[in-house]
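>>> What follows is a protein structure lacking sequence information:
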């Protein structure tokens, strides 16, 4: 189960990151070109929203079944080891914050009335969430 979840979390990360980048660019172009925000645009933003939340859910499950997640905090000593701290604390906390930011951007866009403001909410908040996520990916274990 652990190995399957780990592979799913890593594989879905590529899809979620690609979607967030594409949606950011799409919303930025929509805002700069004064395009009218349509139901199609909302659904495109929803794809990134859903992928980010599914990735978070899988990550949280993995955090509690993995020997590298919550178990490291219970054992102690994770704060003195840079890699252990990233895995046990920084990666999950910063990514939860990133998903919250993405959620705020998507929810705000639904409530706003002006098309440009909707696109702006999406591209700004999705970009902040994307930067937060990229800042706390354990690159050494992900690419290695």
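Looks like it arrived, so ask away. Since this is a predicted model, take the numbers as computed values, not measurements.
>>> C-alpha from now on. contacts and neighbour counts both.
Noted.
>>> right, and the helix or strand after the one helix or strand residue 103 maps to?
Using DSSP states H and E, residue 103 falls within helix 91-111. Downstream of helix 91-111, the first helix or strand assigned by DSSP H and E is helix 115-135.
>>> So for the longest helix that the chain contains, what gets flagged as buried?
Ranked by residue count under DSSP state H, the longest helix found in the chain is helix 2-32. Applying a neighbour-count criterion of 16 or more other C-alpha atoms under 10 Å, one finds 5-6, 9-10, 12-13, 16-17, 19-20, 23-24, 26-28, 30-31 buried in helix 2-32.
>>> try it against this one:
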């Protein structure tokens, strides 16, 4: 089960990145077109939100069952950059990214009818995507 969750978590990252890019590009195009944020734009933003939340739940489960996660949390491991990445840096940045993406979606949802919804999506989703890309363990990325 652990290996299956690990593979799912690794490959779902592609869907998260693609969904966030689609939502960010769509929001940026909508903002530059000076159109109002509509319900269909809100649904397009869900392409970034839903896979991100699903990925977070799978990652949370992995954090508690993986030998690299919570069970690895100790003082000496803070000196090991790989151990620190898996037990602290990666989970912390992903939580911050999920929070920012969720805030962006919630603010955009309340901005239906105005242009502010687009800005909320591309700013918050963009910062979330940068955080995600900054702390992906690239050495363990599928295909490496």
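Yep, it's here. Here the structure is a predicted model, which is why all the values come from computation and not from measurement.
>>> Please state their TM-score.
Comparison of the two superposed chains (TM-score structural alignment, normalised by the length of the first structure) gives a TM-score of 0.95, and 143 aligned residues with a C-alpha RMSD of 1.2 Å.
>>> what's stretch 137-144 of the second structure in contact with?
10-11, 85-86, 90 (C-alpha atoms under 8 Å, 6 or more residues apart in numbering).
>>> ok, and for it, which residues are buried?
Residues of stretch 137-144 of the second structure classed as buried: none (neighbour count, 16+ other C-alpha under 10 Å).
>>> do stretch 39-48 of the first structure as well
For stretch 39-48 of the first structure, a neighbour-count test (16+ other C-alpha under 10 Å) marks 41-42, 44-46, 48 as buried.
>>> Please apply the same query to stretch 98-117 of the second structure.
Buried residues in stretch 98-117 of the second structure, counting neighbours by 16+ other C-alpha under 10 Å, are found at 98-105, 107-109, 111-112, 115-117.
>>> Then stretch 50-58 of the first structure?
Residues 51-56, 58 are the ones in stretch 50-58 of the first structure that count as buried (16+ other C-alpha under 10 Å).
>>> secondary structure element for the closest residue to residue 6 of the second structure other than its chain neighbours?
Closest residue to residue 6 of the second structure apart from its sequence neighbours, by C-alpha to C-alpha, 6 or more residues apart in numbering: residue 62 at 7.2 Å. Per DSSP H and E: residue 62 of the second structure is located in helix 39-65.
>>> Could you tell me the angle between that helix and helix 116-134?
Interaxial angle, helix 39-65 of the second structure versus helix 116-134 (axes from the mean of the first three to the mean of the last three C-alpha atoms, to 10 degrees): 30 degrees.
>>> Can you name the next helix or strand after helix 39-65 of the second structure?
Next along the chain after helix 39-65 of the second structure, taking DSSP H and E as the criterion, comes helix 81-84.
>>> mean shift between that following helix and the first structure?
Comparison of helix 81-84 of the second structure with the first structure after fitting gives an average deviation of 0.5 Å (mean C-alpha distance after the TM-score superposition for the first structure).
>>> what's the angle from the helix holding residue 62 of the second structure to helix 2-32?
Using the same axes, to 10 degrees: helix 39-65 of the second structure against helix 2-32 is 150 degrees.
>>> Which elements pack onto helix 39-65 of the second structure?
On a contact count with 3 or more C-alpha pairs under 8 Å, 6 or more residues apart in numbering; DSSP states H and E, helix 39-65 of the second structure meets helix 2-32, helix 90-109.
>>> separation between residue 129 of the second structure and residue 85 of the second structure?
Relative to residue 85 of the second structure, residue 129 of the second structure is positioned 18 Å away (C-alpha to C-alpha, to the nearest Å).
>>> out of those two, which sits in the busier spot?
Legend: neighbour count by other C-alpha atoms under 10 Å for residue 129 of the second structure and residue 85, higher for residue 129 (24 against 19).
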